[in-house]
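Enquirer: from the sequence below, what's the structure:
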Amino acid sequence: MLKGFREFILRGNVIDLAVAVVIGAAFTAVVNSIVTNLFNPLIGALFKAESLDESLVWTIALPTGSAEVKFGAVIGSVITFLIVAAVVYFVFVLPINKLKEAQERRRKAGVSEPDAPDTELDILSDIRDLLAAQARTRD
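Expert: Have a look, this model is predicted:
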């Protein structure tokens, strides 16, 4: 029973998944910090509101009570999602893709295509030519 558990834990994909979760959590903290500390204050200043959650609220009076429909919160969530997606793309994905492209260009420029390997026929032809040249020098 413990042997099976040990094999499960030591599988490469389990370790890779654990690393991905930890890196993902750290990555989420970075993106959230950028959005919270850079973009949200700018949006708040643009809309002259500290938060969209309490703006654009529609109150519906019903016989059993009232309900608040918070359009501002929905709009704020959509804007936050778009900002997070833009930050992830422009701060992380785009620069990494550019680095990969530059690295690929450098690799292609620095490495010449290797010559085609000799086939058996080429080698046998070379041996024949060498033997013929040797025979001519003896005569």
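Enquirer: C-alpha from now on. contacts and neighbour counts both.
Expert: Will do.
Enquirer: quick one, what contacts residue 56?
Expert: Contact analysis of residue 56 by Cα atoms under 8 Å, 6 or more residues apart in numbering lists 70, 71, 72.
Enquirer: that one and residue 101, how far apart?
Expert: Using Cα to Cα, to the nearest Å, residue 56 is found at 45 Å from residue 101.
Enquirer: one more, so I can put them side by side:
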Amino acid sequence: MLKGFREFILRGNVIDLAVAVVIGAAFTAVVTSIVTNIFNPLISLFFKAKSLDDALVFTVGDSVFKFGAVIGAIITFLVVAAVVYFVFVYPLNKVKERAERLREKGVVEPDAPITELDLLTEIRDLLQAQQAPPSVPGAGRHADPLP
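Expert: Presented below is the predicted three-dimensional model:
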């Protein structure tokens, strides 16, 4: 039971997920700081409010509508999405494309791990070499028929 738990914890996906959660929490602090210290002062110039939460507030009866808070959430989402794309997704896609081009050309990086496809290709080539008849000089020529 403990062995199974250890295998579960040490799986690559679980470790990656844990790292993503920690990085996400730290990243949230950065985005919040950007919104609070850059966007909110810009908004206060236009809407005369200290933050987006205080901008575009409408009261109808007892109901309070805070459109500024919604706009702030949208800006935060767009900032997070842009940073994730341009810092993580785009560079990783470029690295994958480069690796694909190298593999297609037959040039494999020295540190690249051997894949199942590489092993199967090598096995196929070895089997074909074993099944091919040995080449004998002159074997391809036709001999003169006997009288």
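Enquirer: TM value for the aligned chains?
Expert: Once the chains are overlaid, their TM-score stands at 0.64 when taken by TM-score structural alignment, normalised by the length of structure 1; 121 aligned residues with a Cα RMSD of 3.4 Å.
Enquirer: structure 2: which residue goes with residue 11 of structure 1?
Expert: Residue 11 of structure 1 maps onto residue 7 in structure 2, with residues paired by TM-score structural alignment.
Enquirer: so which residues of structure 2 form strands?
Expert: Secondary structure of structure 2 by DSSP state E: the strands cover 57-60, 63-66.
Enquirer: which of these sits closest to residue 123 of structure 2?
Expert: The minimum distance between residue 123 of structure 2 and the strands of structure 2 falls on strand 63-66, with 66.5 Å, by Cα to Cα.
Enquirer: the closest one: how far from the chain's middle?
Expert: For strand 63-66 of structure 2, the distance between its averaged C-alpha position and the chain's averaged C-alpha position is 40 Å (Cα atoms, centre = their mean, to the nearest Å).
Enquirer: what does residue 94 of structure 1 correspond to in structure 2?
Expert: Per TM-score structural alignment, residue 94 of structure 1 is aligned with residue 90.
Enquirer: from residue 16 of structure 2, how far out is its match?
Expert: Relative to residue 16 of structure 2, residue 90 of structure 2 is positioned 18 Å away (criterion: Cα to Cα).
Enquirer: try residue 78 of structure 2
Expert: When Cα to Cα is applied, the distance between residue 78 of structure 2 and residue 16 of structure 2 equals 24 Å.
Enquirer: same check on residue 93 of structure 2?
Expert: Spatial separation of residue 93 of structure 2 from residue 16 of structure 2 under the definition Cα to Cα is 18 Å.
Enquirer: one more: residue 127 of structure 2?
Expert: When distances are taken as Cα to Cα, residue 127 of structure 2 and residue 16 of structure 2 turn out to be 39 Å apart.
Enquirer: equivalent analysis for residue 139 of structure 2, please.
Expert: Noted for residue 139 of structure 2: a distance of 60 Å to residue 16 of structure 2, by Cα to Cα.
Enquirer: now swap in residue 7 of structure 2 and tell me
Expert: 14 Å.
Enquirer: nearest residue to the middle of structure 2?
Expert: Centroid-nearest residue in structure 2, with Cα atoms, centre = their mean: residue 89, separated by 5.0 Å.
Enquirer: I'd say residue 71 of structure 1 and residue 57 touch.
Expert: Yes. Judged on Cα atoms under 8 Å, residue 71 of structure 1 makes contact with residue 57 at a distance of 6.0 Å.
Enquirer: what about the helices in structure 1?
Expert: Remark: helices of structure 1, listed N- to C-terminal, are 2-9, 12-34, 40-47, 71-87, 94-110, 120-138; assignment by DSSP state H.
Enquirer: in JSON lines, list those helices along with mean neighbour count.
Expert: As requested, those are exported to JSON lines (neighbours: other Cα atoms under 10 Å):
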{"stretch": "helix 2-9", "mean neighbour count": "10"}
{"stretch": "helix 12-34", "mean neighbour count": "12"}
{"stretch": "helix 40-47", "mean neighbour count": "14"}
{"stretch": "helix 71-87", "mean neighbour count": "15"}
{"stretch": "helix 94-110", "mean neighbour count": "11"}
{"stretch": "helix 120-138", "mean neighbour count": "11"}
